[in-house]
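Peer 1: Okay, sequence plus prediction incoming.
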Amino acid sequence: MNANKSTLRGIEVQYINNALPGLPGPLKDKVGVALNATRTWGDMDYIVDGKVLHIDRLLYQRNWMANAAVFYNLPHDGEARTEQLQLG
């Protein structure tokens, strides 16, 4: 309600491999990974008691976020997945 102006910039890098090579038996061509990392920058101007307060970040926004997932391809386009999200 008291935000005057905000700016958000960022970059995301992602890697997906749907079938890790070299795995044996039932894992062959079934196990994959997905990794991503995001870096954001932001700033915001608030109105506090009628004056502008500049903050060089956005409230409740992380500077870094990363996610890693390992998945197993099931029959009929199914997938079992485990994920880990890291915030920093």
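Peer 2: Structure's in. What do you need?
Peer 1: When you work out contacts or count neighbours from here on, use the C-alpha atoms and nothing else.
Peer 2: Will do.
Peer 1: In terms of helices and strands, where is Ile11?
Peer 2: strand 3-17 (DSSP states H and E).
Peer 1: So what touches that strand?
Peer 2: For strand 3-17, the external contacting residues (CA atoms under 8 Å, 6 or more residues apart in numbering) are 32-47, 58.
Peer 1: next, the one to line up against it:
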Amino acid sequence: MVLLPTAARHLRAPPLIPAVQAVLIGAGAALGLSLYLLAAQRQMLAVVVVLASLYPVLPVVLGIGVLHERVERRRAIGLVGTAVATVLLAVG
């Protein structure tokens, strides 16, 4: 409690860009949870659980696209297999 006034003097408003990013991330999380609830209500959990388990693919794709990481043959085969499986699940 004694240090609170001193700490409050050093606080600054966050820059606009991280604040906008935080709002977008929050909106994306809310959308994802809403869609998950909708899928649960419509008895489509078998598809949703499999697609949700593909979350490790996103950092790999971002690493390739944003950081220009090299893609090894095994990783490329895995990404293609994942894409094919996702399309097959979506089609039915």
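Peer 2: In hand now; what should we look at? The structure presented is a predicted model; accordingly, all values stated were derived computationally and were not measured.
Peer 1: I'd like the TM-score for the two structures, please.
Peer 2: Scored against TM-score structural alignment, normalised by the length of the first structure, the superposed chains reach a TM-score of 0.20; 36 aligned residues with a CA RMSD of 4.7 Å.
Peer 1: Show me what the helix or strand following the strand holding Ile11 of the first structure packs onto, helices and strands only.
Peer 2: Once strand 3-17 of the first structure ends, the next helix or strand along the chain (criterion: DSSP H and E) is strand 31-48. Using 3 or more CA pairs under 8 Å, 6 or more residues apart in numbering; DSSP states H and E as the contact test, the elements touching strand 31-48 of the first structure are strand 3-17, strand 51-55, strand 64-74.
Peer 1: quick one, which of those is packed in tightest?
Peer 2: For those, average neighbour numbers computed from mean count of other CA atoms under 10 Å are highest in strand 64-74, which has a mean of 16.
Peer 1: which stretches of the second structure form helices?
Peer 2: Counting by DSSP state H, the second structure has helices at residues 4-10, 16-41, 45-52, 57-65, 73-91.
Peer 1: Export the helices and strands packed on strand 31-48 of the first structure to TSV and append columns for distance to Gln84 of the first structure.
Peer 2: What follows is these, written out as TSV (distance: least, CA to CA, whole Å):
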stretch	distance to Gln84 of the first structure
strand 3-17	15
strand 51-55	30
strand 64-74	5
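Peer 1: Out of the ones you listed, the one nearest Leu87 of the first structure is which?
Peer 2: Closest to Leu87 of the first structure of these is strand 64-74 (CA to CA; 4.7 Å).
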